[in-house]
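J.: the sequence isn't on hand, but the structure is:
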């Protein structure tokens, strides 16, 4: 629980420990961060990121090392949500391409098997977060999103196919 108020010219922020589940709720986290910044009389930085969640399940953001383990596991499907041009310039082995910016993205994703775990990535992590959110809305649960995207993969020197 958290709340704020003004006392004279001061801004006061109160909080108490709550249920740990609250901290998995993006709306609660957003409220908490906004309240802290309000009480400090500081603007909220533009780069504050909250976990992508729908249905109470956070999207698992994973680093390059963990993503590589998932991408090479036979039960996982690698889903590259970059543009066709980006995909053609280089992609992960076994990657399936579905452009997250395509108008029919949701329709095409809906055709995928919801029981399969997906390792999802884009170039930097923004489009894949949106793709994961769409997939969650469609009932997908086993989703892992590459932190930093394909750029992080390349920077780490991981293998790329053309």
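T.: Sure, I can see it. Model, not experiment: these values are computed from the prediction.

J.: please count neighbours and contacts with C-alpha atoms only from this point.
T.: Will do.

J.: can you give me the helices in the chain?
T.: Listed in chain order, the helices found in the chain under DSSP state H are 26-39, 64-72, 84-88, 105-110, 126-137, 149-155.

J.: most tightly packed of the ones you listed?
T.: helix 126-137 (a mean of 21; mean count of other C-alpha atoms under 10 Å).

J.: out of the helices of the chain, flag the one nearest residue 161.
T.: Closest to residue 161 of these, according to C-alpha to C-alpha: helix 84-88, at 9.0 Å.

J.: against that first model, consider the following:
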């Protein structure tokens, strides 16, 4: 108990730094994801494939131009049909970034080593003034 009272500032510092590490997660972006600008570079330079893991009605309301819709629940079955070349980068997109992180993990488990999620999702894509289309 004396340690806690004598070193309260160290405990506060540890808790504060831990909270700062959680901020990107709470905002929807995750470590290991790509920004909208990085995604554009991957598309242009390495012919990256965009996979929107939203539900069909969300996809129809608006999605990244050129993205293919494969709902997260169907990803394991349908990803090999949509992205045949496992050496090409695959960028997972969802509304805010949380589902796409799970989708990228599923894709990596299927052998897509260059699978990544779009940090911030469609919201970040729109914020960067990049093209969005409706189905």
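T.: Nice, I can see it. These numbers come from a predicted model, not from an experiment.

J.: what would you report as the TM-score here?
T.: Scored against TM-score structural alignment, normalised by the length of structure 2, the superposed chains reach a TM-score of 0.72; 119 aligned residues with a C-alpha RMSD of 2.8 Å.

J.: could I get the helices of structure 1 in CSV, plus columns for distance to residue 11 of structure 1?
T.: Output for these, formatted as CSV (distance: least, C-alpha to C-alpha, whole Å):
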stretch, distance to residue 11 of structure 1
helix 26-39, 5
helix 64-72, 41
helix 84-88, 48
helix 105-110, 44
helix 126-137, 34
helix 149-155, 39
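
J.: any idea how far residue 50 of structure 1 is from the spatially most central residue of structure 1?
T.: Centre of structure 1 computed as the mean C-alpha position; nearest residue by C-alpha atoms, centre = their mean is residue 129, 3.6 Å away. The gap separating residue 129 of structure 1 from residue 50 of structure 1 is 11 Å, by C-alpha to C-alpha, to the nearest Å.

J.: about what we covered before: my guess is the residue nearest to the centre of structure 1 contacts residue 146, does it?
T.: No: judged on C-alpha atoms under 8 Å, residue 129 of structure 1 makes no contact with residue 146 at a distance of 9.0 Å.

J.: of the helices of structure 1, which approaches residue 3 of structure 1 most closely?
T.: helix 26-39 (7.2 Å).

J.: and that closest one, how far out from the chain's middle?
T.: Remark: helix 26-39 of structure 1 is offset 19 Å from the chain centroid, using C-alpha atoms, centre = their mean, to the nearest Å.

J.: equivalent analysis for stretch 149-162 of structure 1, please.
T.: Here stretch 149-162 of structure 1 is found 18 Å from its chain centre; the criterion is C-alpha atoms, centre = their mean.

J.: and if you look at stretch 113-131 of structure 2?
T.: Centre-to-centre, stretch 113-131 of structure 2 and its host chain are 7 Å apart (C-alpha atoms, centre = their mean).

J.: give the aligned range of that stretch in structure 1.
T.: The aligned range for stretch 113-131 of structure 2 in structure 1 is 141-159, by TM-score structural alignment.

J.: where do the strands sit along structure 2?
T.: Assigned by DSSP state E, structure 2 shows strands spanning 49-52, 63-64, 68-69, 90-93, 115-117, 132-133.
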